[in-house]
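Enquirer: pasting a predicted model and its sequence here:
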Amino acid sequence: MSVETRVEKDSLGELRVPAEAYYGVHTARAMANFRVTGSPMSTYPALVAALATVKQAACQANRDLGLLDRRRADAIVAACAELRSGNLLDQFPIDLIQGGAGTSSNMNANEVIANRALELLGFERGDYAELDPLTHVNLGQSTNDVYPTAIKLALVAHIRILSAALGDLADEFQRKAVEFADVIKMGRTQLQDAVPMTLGQEFGTYATMVREDRARLAEGAMLLLECHLGGTAIGTGINGHPDYPELACRYLAELSGEPVVRAADPIEATQDCGAFVQVSGILKRVAVKLSKICNDLRLVSSGPVAGLREINLPAVQAGSSIMPGKVNPVIPELVNQVAFEVIGNDMTVTMAAEAGQLQLNAFEPVIVYSMLKSLTHLSAAVDTLGADCVAGITANRGHLAEGVHNSIGIVTALSPHLGYKTCARVAAQALATGQAIADIVVAEGLLTRDQVDELLSVRRLAGLPPLTAADPHLVAPDRVF
């Protein structure tokens, strides 16, 4: 079945494109040239919306400066508004990894906006004598100021999503911190018994770790909101109106709802990818810490008989095709693997940023591709971890209390009263005989039972203030010995 086509021209000659396509010759050539990832721009609607937002801001600035007539400007603005709302995503088929420093992505946006604007004006697609992708849609612009600005906006949009997911995860950990506030357990250093704490403290720590990363992400987002629109080719503003940069940035802030600010040095902003490196580093930090938390969850839930079995993760699927009844910690394992990917993506961003030369970095396409993958995969993994794992965790309270009772680690609390050498001897005796530390100390007359009970109280061991009768969290006697 033949497809109706139209002929378009560029500096290389003529090329037929599908008549119904909103994209044109530049996009068609890029489709033929770039076939690596299988992930077109349309995979990330926020990127398409960001490009449309930049184009609309530029159009409105050019209109206000009298550089673009209102009839064409209104049609371009309307076309951009449609793209920003999610329409015509299928008209952005170019692979995200592309040569040309993002030129193909910019051309794709110019062509789709121009052809939709032509339709709105009552003309045929491809009738560029009336409204041209470069002469009108790209007026006063270069890929080198449009594309970096757009990808930064897209990254910020995805950072907002990840930040919300991390907030929900922190809340889940905090709920568990409250639920487990009275559950005593042994803390460990280097996988060896250390000193007691509560399971609530352990989960509260995870909440704090996640909230810290949210704060760092917010700081990183601000670095991406520096705008050098109007810098055109290398930041000098060639072919641009002197009042355009301020006006375009103002419109961009208004349209995006983000606190966009003008770059202090547009030449620097055109070539410097430091903001990408820093934000990618923050994503790596998030990944590393989430992976560490998931390592902990897998370790303390190991068992169900021969492991630590301090907590129980929700069973979400059968774990083995050969071992009946086996259940694996698949959700933490999922997050671990996403973390490994993000760490690798950070190296890609680092090398791409380093590879820039002179007044431009040609490798921003792989930077944004890597960072968008990191952001979307982290967001999904964080949502899954919170909803399908953390929310359903339960504690093996009796087993945890027994571990504290039998651990030699509690002898540390007696060291200030009995001395280090005496406590070391008592610990060795307990380990050799299986006797409880408290029983040995009382049997040898080193302390009375009341003294031992006071010094080894749950809350004192965990560094918590003493309970009062009015304390709403008074749920059990403050003794495990």
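Expert: Great, that's in hand.
Enquirer: every contact and neighbour count from this point should use C-alpha atoms.
Expert: Noted.
Enquirer: for whichever strand or helix holds Leu372, the distance to its chain's centre please.
Expert: Using DSSP states H and E, Leu372 sits in helix 364-388. Centroid separation between helix 364-388 and its chain, computed with Cα atoms, centre = their mean, to the nearest Å, is 5 Å.
Enquirer: which residues belonging to that helix are considered buried?
Expert: For helix 364-388, a neighbour-count test (16 or more other Cα atoms under 10 Å) marks 364-379, 381-386, 388 as buried.
Enquirer: next: stretch 330-347.
Expert: Neighbour count says stretch 330-347 has 330-336, 338-339, 341-343, 345-347 buried, by 16+ other Cα under 10 Å.
Enquirer: same for the helix holding Leu372, what does it pack against?
Expert: Judged by 3 or more Cα pairs under 8 Å, 6 or more residues apart in numbering; DSSP states H and E, the packing partners of helix 364-388 are helix 143-179, helix 274-300, helix 330-354.
Enquirer: need those helices in CSV (columns: distance to Arg309).
Expert: Formatted as CSV, the helices and strands packed on helix 364-388 follow (distance: least, Cα to Cα, whole Å):
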stretch, distance to Arg309
helix 143-179, 17
helix 274-300, 6
helix 330-354, 16
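Enquirer: between these, which one is nearest to Ser407?
Expert: helix 274-300 (16.2 Å; Cα to Cα).
Enquirer: which parts of the closest one are buried?
Expert: Buried residues in helix 274-300, counted by 16+ other Cα under 10 Å: 275-294, 297-300.
Enquirer: second one coming, line it up with the first:
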Amino acid sequence: MEQEKKSTRIESDLIGEREISNDNLYGVQTLRGVENFKISNFHLNDYPNFIKGLAMTKEAAAIANHKLGLLTDEQKDAIVEACHEVAAGKHDKDFPVDMIQGGAGTTTNMNANEVICNRALQIMGHNPGEFQYLSPNDHVNESQSTNDAYPTAIHLGLYATHLEFMPHLKDLIAALDKKASEMEDVLKMGRTQLQDAVPMTLGQTFHGFASILKDEVKNLEFAAEEFLTVNMGATAIGTGICAEPDYSKLCIEAMRMVTKWDIKLSADLVGATSDTSVMIGYSSAMKRLAVKVNKICNDIRLLSSGPRCGLGEFNIPAMQPGSSIMPGKVNPVIPEVMSQVCYKVMGNDLCVTMAGDASQMELNAMEPVMAQCCFESAHLLMNGFDTLRVRCIDGIVPNREACADYIKNSVGIVTALNPIIGYKNSTKIAKEAMATGKGVYELVLEHKILSKEDLDTILSPENMIKPVKLNIKPQR
């Protein structure tokens, strides 16, 4: 029977021979990885940008090796064409390995080598597994080791993910700014330590939410920029063994051409090969962002609490019934789910930190779980941002009467009087208001400390929400 008519093929590695379905472009080492690492529900084909990073890495290596005379024109062209198909997502099904794996990513690297090689063989007019014409190790992986190709692919994949990530964050910021503008005239009480503080507007609250997230844009951009520095040419431990002298330079040049990004070579390849701090830095930036988003979600839940017995300063959209037993109950499910996303990102960051701390000698074998956590955190945040924006922020409506009542009944407005009537008078009024239940406004007039005209001027919205200089003196 002709080879092309067979349903399976035999491939071999160090451990021995295995039968592979001809429907699969992956080979024996991928199969062993699938069998050995039945660990999680996170697989390489769940993260197409990682696969794209692997393809771009292998394409750049092939171009460099061709320039060095290590690959024929036919071999290079076939590898490049196969890499383009892989990067475009045409063969994602052939990347089934678990993201969490032993071997410092060797299974993932070989998965890419085998898929690209077998597809390139088809392009050359051969069958998968006919490695006498093109080999996954000798040609697709030429001048490389997992220890430079794998982290480089992670960097490229995470940078591509970062470019997708930022518009989702910026859309959320824009939604908060828009909502702030809509509510800039809604006066409310600010609170510190869950106690009445001083007046502000709902617009200021939401502008504050937007501003703390804007600060993270620059932080994330700075952290992501480090992904563009890679250790290609380090091979096994950073010494460049098995690579020719000009390989690193040619590979970086090719990678710039392939990615259209400003790729740079690490200054010290030995140091870079065991250093995973770039992932630690980006994970930390996502955690910092998650902490702020969670604060916003907590505030939204508190400020919209009710409907009758909570703060109820604004209403959030009702998305689904909130109880299986309490009729009419509606829960803040969208801020709740976003908070859970934030907790997951914070937990992932701890995992990344601990795995980064596990670097030993010339390599960190824990890179796979670091990569999985970083990709997962970015994807969770992107989905969470869109959900929070569309299903919550965009539909918020202020409760103007409730906000006005809080201002009217709050003892906190006495703070606005303090610069005019003095701390002693302010304390006296605040104490009496709390003891009698009377309002601050009423007591100031009752004690004839200020005229009604002056009091109205001091307590006007425009004078309570920003620094002002008033030429008003107390009557006594």
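Expert: In hand now; what should we look at? Quantities reported herein were computed from a predicted structural model and do not represent experimental measurements.
Enquirer: host element of the corresponding residue of structure 1 for Tyr406 of structure 2?
Expert: When structure 1 is aligned by TM-score structural alignment, Tyr406 of structure 2 is paired with Gly403. Assessed by DSSP H and E, Gly403 of structure 1 sits inside helix 397-406.
Enquirer: what's that helix packed up against?
Expert: So helix 397-406 of structure 1, by 3+ Cα pairs under 8 Å, 6+ apart, packs with strand 184-189.
Enquirer: give me the stretch of structure 2 that the strand it packs on matches.
Expert: Aligned by TM-score structural alignment, strand 184-189 of structure 1 corresponds to residues 187-192 of structure 2.
Enquirer: the matching stretch: average distance to aligned residues in structure 1?
Expert: Taking mean Cα distance after the TM-score superposition for structure 1, the mean distance separating stretch 187-192 of structure 2 from the aligned residues in structure 1 is 0.4 Å.
Enquirer: for that stretch, list every residue counted as buried.
Expert: 187-190.
Enquirer: show me the contacts for the nearest residue to Val178 of structure 1 once chain neighbours are set aside.
Expert: Leaving aside its chain neighbours, Val178 of structure 1 sits nearest to Gly200 (6.1 Å; criterion: Cα to Cα, 6 or more residues apart in numbering). Contacts for Gly200 of structure 1 (Cα atoms under 8 Å, 6 or more residues apart in numbering) come out as 176-183.
Enquirer: please tell me how far the most centrally placed residue in structure 1 sits from Pro466 of structure 1.
Expert: Nearest to the geometric centre of structure 1 sits Leu375, at 4.0 Å (Cα atoms, centre = their mean). As judged by Cα to Cα, to the nearest Å, Leu375 of structure 1 and Pro466 of structure 1 stand 44 Å apart.
Enquirer: what's the answer for Gly86 of structure 1, then?
Expert: According to Cα to Cα, Gly86 of structure 1 and Pro466 of structure 1 sit 57 Å apart.
Enquirer: which of those two has more residues huddled nearby?
Expert: More crowded of Gly86 of structure 1 and Pro466, by other Cα atoms under 10 Å: Gly86, with 14 against 11.
Enquirer: just tell me what the more buried one corresponds to in structure 2.
Expert: The alignment partner of Gly86 of structure 1 in structure 2, by TM-score structural alignment, is Gly89.
Enquirer: now swap in Ala157 of structure 1 and tell me
Expert: Match for Ala157 of structure 1 (TM-score structural alignment): Ala160.
Enquirer: and the closest residue to its match other than its chain neighbours, what does it touch?
Expert: Spatially, and ignoring its direct neighbours in sequence, Ala160 of structure 2 is nearest to Asn49 (6.4 Å; Cα to Cα, 6+ apart). Residues counted as contacts of Asn49 of structure 2 (Cα under 8 Å, 6+ apart) are 157-158, 160-161.
Enquirer: again, but for Ser374 of structure 1
Expert: 283, 341-342, 345.
Enquirer: just the buried ones from the contacts of Gly200 of structure 1?
Expert: Buried members of those, scored by 16+ other Cα under 10 Å, are 176-177, 180-183.
Enquirer: now render those as CSV, adding distance to Glu4 of structure 1.
Expert: Shown next, in CSV, are the buried ones among the contacts of Gly200 of structure 1 (distance: Cα to Cα, whole Å):
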residue, distance to Glu4 of structure 1
Lys176, 61
Ala177, 64
Phe180, 67
Ala181, 69
Asp182, 72
Val183, 71
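Enquirer: returning to that earlier point: work out the gap between the helix holding Gly403 of structure 1 and the centre of the chain.
Expert: In terms of Cα atoms, centre = their mean, the gap separating the centre of helix 397-406 of structure 1 from the centre of its chain is 37 Å.
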